[in-house]
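Novice: Sequence and predicted model, in that order:
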Amino acid sequence: MELAPGIRYAVADRHGGVSAAPFDSRNLGGTTRDDPAAVRRNRELTARELGLDPARVVFMKQVHSADVRYVTEPFGADAPPLDGVFTDRPGLALAALAADCAPVLVADPVGRLVGAAHSGRVGTVSGVVPALVAAMTERGSDPADLVALIGPLACGRCYEVPESMREEACADLPELWSTTRRDTPALDVRAGITAQLTRAGVTGIRHDDRCTMEVPDLFSHRREQNTGRFAAYVWLTG
C-alpha cells in the first residue's frame, strides 16, 4: 500500500510463515524463543511477498528506548540497541516489530525520507516518535510534509495497567490516560503518540486501528505471553 507518493508500506499478520506453535506461523521476531531458522525464513518469505530484497531490510534490536539512527544498510548480526531508524535509500525497507507496542511509520514524500519506530509504553513516554521526527527534520524534512502511520497496538480499552503506572505515565503525557471496559486503569498509547506527532508539527496522521489484543490475526504478548512478533514495513520506491 502507498503511505505517500513514492513510498510504500505494509503491516504483516501472523499467517503465512513456517514457525510452529505458539509462534505460528509468520513470526518475524528474532528475540523470541522461536527457531532462529524459522524466523529467518519468515523474514525472507515476507520480503519477497512485498517485492523487496530480503538482504535489504533493516530490523532493529528493540529495547524500548528513544534512540534513533540514520541507516544506509541492514545492521546484520550486530544490530545496536535502538528503537527508531530512518533512511533516504530507495529499496531499503525499514521494519518495526510489535506484539502490543505500536509500530510507527513516517514518510516524507518531498524530502524523500522514511522512518520507522517501535513505541510501546516506555518508548512513548521516553519520546521515540518525536525523536524520529526531530532526526528526520535535522536531515532536511519539514514536519508539515510528513505522513505518519500508527500501526496496530493494544488499544486504550484493553491496555490495563496499575494505577501508579498510569499516574506516572500521564504526568509526562496526559493524553495516555484511559480506562478499560471494566473501568480499571489503562493507557491509550495511540492517543499519546498522536498527541506527540501533532505537537511535533505532523498533521498527516493515519491509523491502522486494529487492537492486537482483540484481533487474533496479530500477535499479542499480553494475550498469549509466549508468542511471536509481526512487523510494519516502509520503503522508498524508485
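Specialist: Happy to help now that I have it.
Novice: When you work out contacts or count neighbours from here on, use the C-alpha atoms and nothing else.
Specialist: Fine.
Novice: just checking, what's the longest helix in this protein?
Specialist: Counting by DSSP state H, the longest helix found in the chain is helix 36-49.
Novice: And the residue nearest the centre of this structure?
Specialist: By C-alpha atoms, centre = their mean, the chain has its centre lying nearest to P103, at 1.4 Å.
Novice: which residues of the protein fall in helices?
Specialist: Assigned by DSSP H, the chain shows helices spanning 36-49, 121-126, 128-138, 163-172, 189-199, 221-224.
Novice: Format those as a markdown table; extra columns: mean neighbour count and distance to T212.
Specialist: Below are the helices of the chain laid out as a markdown table (neighbours: other C-alpha atoms under 10 Å; distance: least, C-alpha to C-alpha, whole Å):
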| stretch | mean neighbour count | distance to T212 |
| --- | --- | --- |
| helix 36-49 | 18 | 20 |
| helix 121-126 | 21 | 15 |
| helix 128-138 | 22 | 20 |
| helix 163-172 | 15 | 20 |
| helix 189-199 | 21 | 12 |
| helix 221-224 | 16 | 8 |
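Novice: hold the first one in mind and look at this next one:
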Amino acid sequence: MTPFETAANLRTIPKVRHGFFGRRGGYSTDDFAGLNVSWSVGDDAEIVERNRDLVKSAIGAGPLVILRQVHSARVETIREPVEASAIEADAIVTATPGLALAILTADCTPILLADPETGIVGAAHAGWRGAVDGIIGNVVSAMERLGADPARILAAYGPTIHAPNYEVGDKFRADFLALHPGGTHHFHVPAGGQAHFDLPGFVEAQLRAAGIASIERVGGCTYAHPDRYFSHRYATHQGTRTGRQIAVIGMTQV
C-alpha cells in the first residue's frame, strides 16, 4: 500500500479523492529512494511513471494533470486531460469530474481546494515567490470564475518547510515586507541569527484573506523529517539530490 495523508475537511466531500503523499513507498532508489514523482531531478523516467501509477491507484483518481511549475502566480483552467508538464503554471482548477489535479513539492507548500456544492476543485504550488506574488488569491479567483464560492471552499495545505528550518536572511525579509508591509509577524530572528520565514503561516493567512474559512494543515515539516518527505533544502545542506512528492485532488465521475 502507498501511504498518504488526508485532510479532515476534504474527507467530508463524498466525491472528492485527495491525498498528500510523502517519499515513503515507491520504486525509486538512492537519493530518490521512495515515491519520487518528478522526471526532472535525475531519476529513471520509467520508475517515475511506475511511482505515478501507484499514486493514481492509491486514491482511485486519474488521469493526473501535472504542471511545469515555475514559481509563478499563474493559474490554468482545464476541462480535459493534458500531456504531463505541457502547461507552465503553478496552480490549476477544473470543474471536470474524473481529472486528478497534481502538485509536486520538496519544501514549497501544496494546497488542495474544493467547493462541495459545485464540484469545482483546485490545486496550487505555493513557494515563497508564488505565495508573495498572489498565487493563492489567483487560484481562488479562478475557481470563482467557474462558479465556486469562497465561503463554501474547503482548503488544505500539506507537508512543507516550517519556520525553524527556513532561514531566509534580511534581504528576503525586506523584499517581502515591501510587498506585504503588515507581515512582520511571519518572521522571527533567533538570537545571533538570520531571519526565518513562516511559509505555512503566510499561506494560511492568504487563504483566509481570499475568503476561505475551512482550512486544514496536513503533515509535518519537510526539512525536519527527511525520512518521510523530500526536502530540497535538506538535500542541498547534505550535498545530495532529492525527489519530489505529490499532492492530488479530483472529483469522481459517479
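Specialist: The structure has been received and is ready for your questions. Bear in mind the structure is a predicted one, so any value in this text is a computation, not a measurement.
Novice: hmm, back to that, what is the aligned counterpart of the residue nearest to the centre of the first structure in the second structure?
Specialist: Here P103 of the first structure is matched to P110 in the second structure, going by TM-score structural alignment.
Novice: my read: its match touches H125, true?
Specialist: Yes. P110 of the second structure lies in contact with H125 (C-alpha atoms under 8 Å); the separation is 5.0 Å.
Novice: What's the local residue count around R33 of the first structure?
Specialist: A total of 12 residues lie near R33 of the first structure under the criterion other C-alpha atoms under 10 Å.
Novice: again with T105 of the second structure
Specialist: Look at T105 of the second structure: counted by other C-alpha under 10 Å, it has 27 neighbours.
Novice: tell me the contacts of it?
Specialist: The contact partners of T105 of the second structure, by C-alpha atoms under 8 Å, 6 or more residues apart in numbering, come to H125, F230, R244, Q245, I246.
Novice: what does A155 of the second structure give?
Specialist: N9, L10, I111, L112, L113, A114, L207, I212, S214, I215, E216.
Novice: how far away is P5 of the first structure from G111 of the first structure?
Specialist: 12 Å (C-alpha to C-alpha, to the nearest Å).
Novice: Which of the two has more residues huddled nearby?
Specialist: G111 (16 against 13).
Novice: Next, the contact list for the residue lying closest to that one once chain neighbours are set aside, please.
Specialist: Of all residues beyond its chain neighbours, the one nearest G111 of the first structure is S141 (5.6 Å), with distances taken as C-alpha to C-alpha, 6 or more residues apart in numbering. The contact partners of S141 of the first structure, by C-alpha under 8 Å, 6+ apart, come to D108, V110, G111, L113.
Novice: What range does stretch 128-148 of the first structure cover in the second structure?
Specialist: Stretch 128-148 of the first structure covers residues 135-155 of the second structure once aligned (TM-score structural alignment).
Novice: Could you check how far the matching stretch is from the centre of its chain?
Specialist: Remark: stretch 135-155 of the second structure is offset 16 Å from the chain centroid, using C-alpha atoms, centre = their mean, to the nearest Å.
Novice: Could you work out the end-to-end span of it for me?
Specialist: End to end - C-alpha to C-alpha - stretch 135-155 of the second structure spans 14 Å.
Novice: now swap in stretch 44-64 of the first structure and tell me
Specialist: Taking C-alpha to C-alpha, the first and last residues of stretch 44-64 of the first structure lie 25 Å apart.
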